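Engineer: sequence first, predicted coordinates after that:
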Amino acid sequence: MQAPRIPYTILALAPLAGQLERAWKEAPVVLDRQEPARALATLRPSLYISLPRDLCPAGGLQLTFQRLRDFTPDGLLESQPYLADLAAAGRFLATARRQGMPATEIADGLRRWPDLPPLEPQPPLGQENRPAAPQDADNDTLDRILSMVASGPGDRVAATPGPAGPSFDRILDEILARIFRDPEFRQMEASWQGVRLLAGQGGLNENVHLQLVPATRDTLEETLAGLSSDLDRPLPSLLLVDCPFDSSARSLHLLDALARCGHALLVPALAWIIPPFFLIDSWQEMDRLPFLPHYLATQEFAKWRRLQESEAGRWLGLACNRLLCRFPWGADNRPRRVNLEEKEPPWVAPVWAAACLAGQAMAATGWPTALTDWHRHRITDLGLNMAGTPPLPVEILFSDSRMDQLRRCGIMALATARGRDFVCLGGEPMISADTTFSYQALLSRFTQ
């Protein structure tokens, strides 16, 4: 069958700009596949990180991102002035120690960075009340200042034994650790990693496009209402929502709004769920659940079943099992200029992977179908969770039996193979379970 030359537009609603006071009212930002970072520069996402005043006298940092690199530790040092000043001061103290610079010159040099926290060394134990001899005062001051200069990657120099206290390098390491475990930062970075994934492996070309709309869980309902009522703009071909959902009343209400939006536009919509959807804390607890179709037939999931059985449910697909687009920062992926050990893997929502596979199919055949054909449509060159056994690019390796049960329940799941760095789609049911993404996508193409 001849594929129609109708543009295939993926419209992604995601927390791409941080917290929003109100729903996004402007036109979607069109991603340039040649320069995907231009969309980031257009949106200029920002967020505020609260910090103790001994780390940052201002009490926090307002971070702004204009490049994808700005989400990396080294990129943050280049783009955020306070962090750049900390790094520069650390290098200055390291150089001062190597050159034997007098303490007075060090003090003068540090005045170039007046906004940094003061380093206030304590005298060694047992010498708190002993005044320094005049001839030793200058050297003692220098030793106490430089004893706080930590070592690390690059040009950091080891601290000499002496009084405990912070150094600029250790302050920088602690701030970066707090940034990379901040939930809002992690969510924003994950969404932009998803954009990067689609730009690189989503088949974007002159006929397959990606548009971005900033949205959060709090603004999603209003954003969807605006999409349904705005008839002046061209219709998307696929709706993607990057917000985690469980089986709570609030989540089901938003999923119902998304399904109704897809139904009104006759466009498939994709969202994703987390383990609490099944009333568990992690995917590893799936083993204690009974046969999933029977489990979801219990009274606790009555509202979910009503959504499944609705006419709008045919237009909603739910995915699970997040993926890694990069290795966590740490022993296997060290930043060049700082010490950073991420405690949690930087997971990316599975909806980005599903949309990638739809884009690949469109680019290859002109139809967004056969997403489960992993020989032709899969995502490669992913990070691995080295804490897992075996290391995986996804949260969990579902058994064939569980994968089949998820399909019967109307839930898509990402799949992989042991020891491999690729993912594919283990099934493509919509939540009604009696139809598939491919069928609804074809129906949408014929109606547009």
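Structural biologist: Happy to help now that I have it. Numbers count the residues shown, from 1 in each chain.
Engineer: going forward, measure contacts and count neighbours with C-alpha atoms only.
Structural biologist: Will do.
Engineer: so where do the strands sit in the stretch 251-400 of the chain?
Structural biologist: For the stretch 251-400 of the chain, applying DSSP state E, counting those that start in this stretch gives strands covering 269-273, 316-320, 323-324, 347-348.
Engineer: how many degrees apart are the first one and strand 316-320 in direction?
Structural biologist: So that's strand 269-273. 30 degrees (axes from the mean of the first three to the mean of the last three Cα atoms, to 10 degrees).
Engineer: hmm, who's touching strand 269-273?
Structural biologist: 238-246, 255, 258-259, 262, 315-320, 349-351 (Cα atoms under 8 Å, 6 or more residues apart in numbering).
Engineer: try it again with 6 Å
Structural biologist: Contacts to strand 269-273, defined as Cα atoms under 6 Å, 6 or more residues apart in numbering, come from residues 238-241, 244-246, 262, 316-320.
Engineer: another structure for you, compare them:
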Amino acid sequence: MSSISIQDKLKQMIPHKPAWEYRLEPSVRITYAAMNHDITQERELPFVIGVMANLSGHVDAPLPSREFVEINRYNFDRVMQRMRPRLDLDVANTLAPNAGTMSIELRFNSLSDFEPQQVASQIEPLRKFFDVRTQLVALLTMVAGNDHLAERLWEIIKNSDPQQKPEEATIDDETKSGLVTAANAADGVYLLDHVIDEATIGRDDGEKKHVRQNISTLMKEVTAGTLLITKDLEATIATRIAEIDRLLSSQLNIVMHTKAFKQLEASWRGLDYLVRQTNTSSRLMIRVLHVSKEELSQDLDKVVSNQSTVFKLVYEKEYATIGGTPYGALIGDYEFGPHPMDMELLEKLSHVAARSHAPFIAAASPSMLNVERFADISSSHDLPQTFRTPDYARWRSFREGDNARYVALTLPHVVMRRPYRPDANLIHFNESITDDSDYLWGNAAYAVGTCLTNAFAKYGWCAAIHGMEGGRLKWPNNPETGLNCPTDLDITADHEIQLANLGFIPLLYRKNTGCIEFYTMQSCQRPKMYDSCVANDNSHRSAQLRYVLTTARFAHYVRLIIAERTGAFQSRVESERLLQDWIERYVASDDTATLDAKAQYPLREAKIQVAEVSRKPGSYQAILFLRPYFQLDAPATLRLVVDLRDAEAYR
């Protein structure tokens, strides 16, 4: 046991460095003695967020061959290229009447590839329309204010138009023949160059070539009958440009509003938000794994759960491996409802999360609240009554289990980008928003993850993750028109309380602030009820995500401390003494201590017991009783079980 008194610990906090050398905020820093070539070094575990999402859009390599990949704002595009997102779509063809459908293949190498111009460039008919539009816009710029050029082009077009009457011609038949073929034939080049020279446009051969191409495009449009000429050439060209814009917008709206496109774009934009809002470093990391919900379900649907790829990646490779970096939390870009398949998957994920002490954070689907859309929930909706029905029996049972403390589901959706407006993109794409379903809605779990990374970057652990201090985020994608808030449900105060009590993390919008906020961070676990008020308070806090996150971090250290010393102990007592001495480095039971002192000693009480696992001779578990109090409303004692029996297997 440690012989250092609380008073001695607090005396050690007397500043011995200039003030400017200290952090602006008190920060927790937990370390353990790691062995490196017979040299002992104090090592701090980084806080690692693991993101699991369907980021490919198509069937990829088998899941067992995939790995979590570290991602940050500097390698984002490289990671995206490595995952090769692709969509194969069959959509209605709106470019011509009764055109049927078109098959398209879209590839995405960067986030900008989801933007309308880049999408259009990958669809051959749209790319051609865009090229025509570009050349007509350039020609319109030349014609504007250049009366001579407009007049000469009018003469050329009028005399080359087969619909014109003979008496309307103003030049001889031989010249007219040359004009008709000017867009395609070499014998028309001289005539076009003559017009260009007369109009004093095109300073060199390169510019003249572009001007000639622009005029040729105009001639092709006239010949094809897609441009109806009038003497007001500017208006004629502008009308055709507007028609092309309409055709492009109509087709792009269909493509970009398909379910597959929206899901893929929302996932990448959600990941981009998390990455760009996180100051990644050697202490704070984000890793991403491409895996669809269906693949995840199939992977975990094994006779022996610890044979699944996800279990091996999260538990075996990091948590149970010497020198590994355990995941502090897992973000799942998935939605879960109350039906059996979703509940079975959630239960299996909770097992992985609890074994690895890495809370799994995902989203609740509208079906979880027995509605088709979150917007269907009225202010008078009785949410508690919905969850009392037989359809929610498995959900209620799940909430009673200890593993539910390691699962959190947030809601509703959050908008991932503003709708495209004609004046804000190069092809003047006008995104059609007929109702709320046309917005790009995404998973709010990315916002929860951002609160976690912000808290760790600032304070060294994840306690300040809710309310105004840690749960409020400036959301950059609040639509400027047509939508009052960036979520698809404006949650009332009553519903916020109800949802939290039902085991969810409600996302609120603070009106007139442009901010979203998590007022509470509740895990799915239903707090157990006792006869004692003190016990009930402790149970309620133990089910909150911030208490789980802060204590789980100590569990990671306990596992690695024992793994580092596999074979070095001859008794359970020695292991227990080592762990107890280590944990007491972070304990100071003085409620009046300064924030700096509490940051250095973030636990008010701590006790670790090492016990042999029943019916498994030689296998041990560490049972932790921790009472964290730095940045927490009130101390609560949490009991954690750390499995030590696999230490030898992963040495």
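Structural biologist: Yep, that arrived. Remember, it's a predicted structure, so these values are computed and weren't measured experimentally.
Engineer: how close are the two chains, by TM-score?
Structural biologist: The TM-score (TM-score structural alignment, normalised by the length of the first structure) is 0.81; 409 aligned residues with a Cα RMSD of 3.3 Å.
Engineer: which of the contacts of strand 269-273 of the first structure sits closest to Arg178 of the first structure?
Structural biologist: Using Cα to Cα, Pro244 comes nearest to Arg178 of the first structure of the contacts of strand 269-273 of the first structure, at 22.4 Å.
Engineer: assumed the closest one was part of a helix.
Structural biologist: No. Read with DSSP: H, G, I helix; E, B strand; the rest coil, Pro244 of the first structure is strand and lies in no helix.
Engineer: can you list the strands of the stretch 251-400 of the first structure in TSV and add mean neighbour count and distance to Gln193 of the first structure?
Structural biologist: As requested, these are arranged in TSV below (neighbours: other Cα atoms under 10 Å; distance: least, Cα to Cα, whole Å):
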stretch	mean neighbour count	distance to Gln193 of the first structure
strand 269-273	27	16
strand 316-320	26	17
strand 323-324	28	9
strand 347-348	26	7
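Engineer: contacting residues around the residue nearest the centre of the first structure?
Structural biologist: In the first structure, the C-alpha nearest the mean C-alpha coordinate belongs to Ala190, at 1.3 Å (Cα atoms, centre = their mean). By Cα under 6 Å, 6+ apart, the contact set of Ala190 of the first structure is Val348.
Engineer: what is the equivalent residue in the second structure for it?
Structural biologist: Under the alignment (TM-score structural alignment), Ala190 of the first structure pairs with Ala266 in the second structure.
Engineer: how about Leu266 of the first structure?
Structural biologist: So Leu266 of the first structure corresponds to His357, using TM-score structural alignment.
Engineer: not counting sequence-adjacent ones, nearest residue to its match?
Structural biologist: The shortest distance from His357 of the second structure to any non-neighbouring residue, by Cα to Cα, 6 or more residues apart in numbering, is to Ala552 (5.4 Å).
Engineer: the first structure: which residue goes with the one you found?
Structural biologist: Aligned by TM-score structural alignment, Ala552 of the second structure pairs with Ser444 of the first structure.
Engineer: and the angle for the strand or helix carrying that match with strand 316-320?
Structural biologist: Assigned by DSSP states H and E, Ser444 of the first structure falls within helix 437-447. Here helix 437-447 of the first structure points in a direction 140 degrees away from that of strand 316-320 (the same axes, to 10 degrees).
Engineer: Val180 of the second structure against Ser160, yeah?
Structural biologist: Yes. Under the criterion of Cα atoms under 6 Å, Val180 of the second structure makes contact with Ser160 at 4.7 Å.
Engineer: aligned counterpart of Arg336 of the first structure in the second structure, please.
Structural biologist: Using TM-score structural alignment, Arg336 of the first structure lines up with Leu426 in the second structure.
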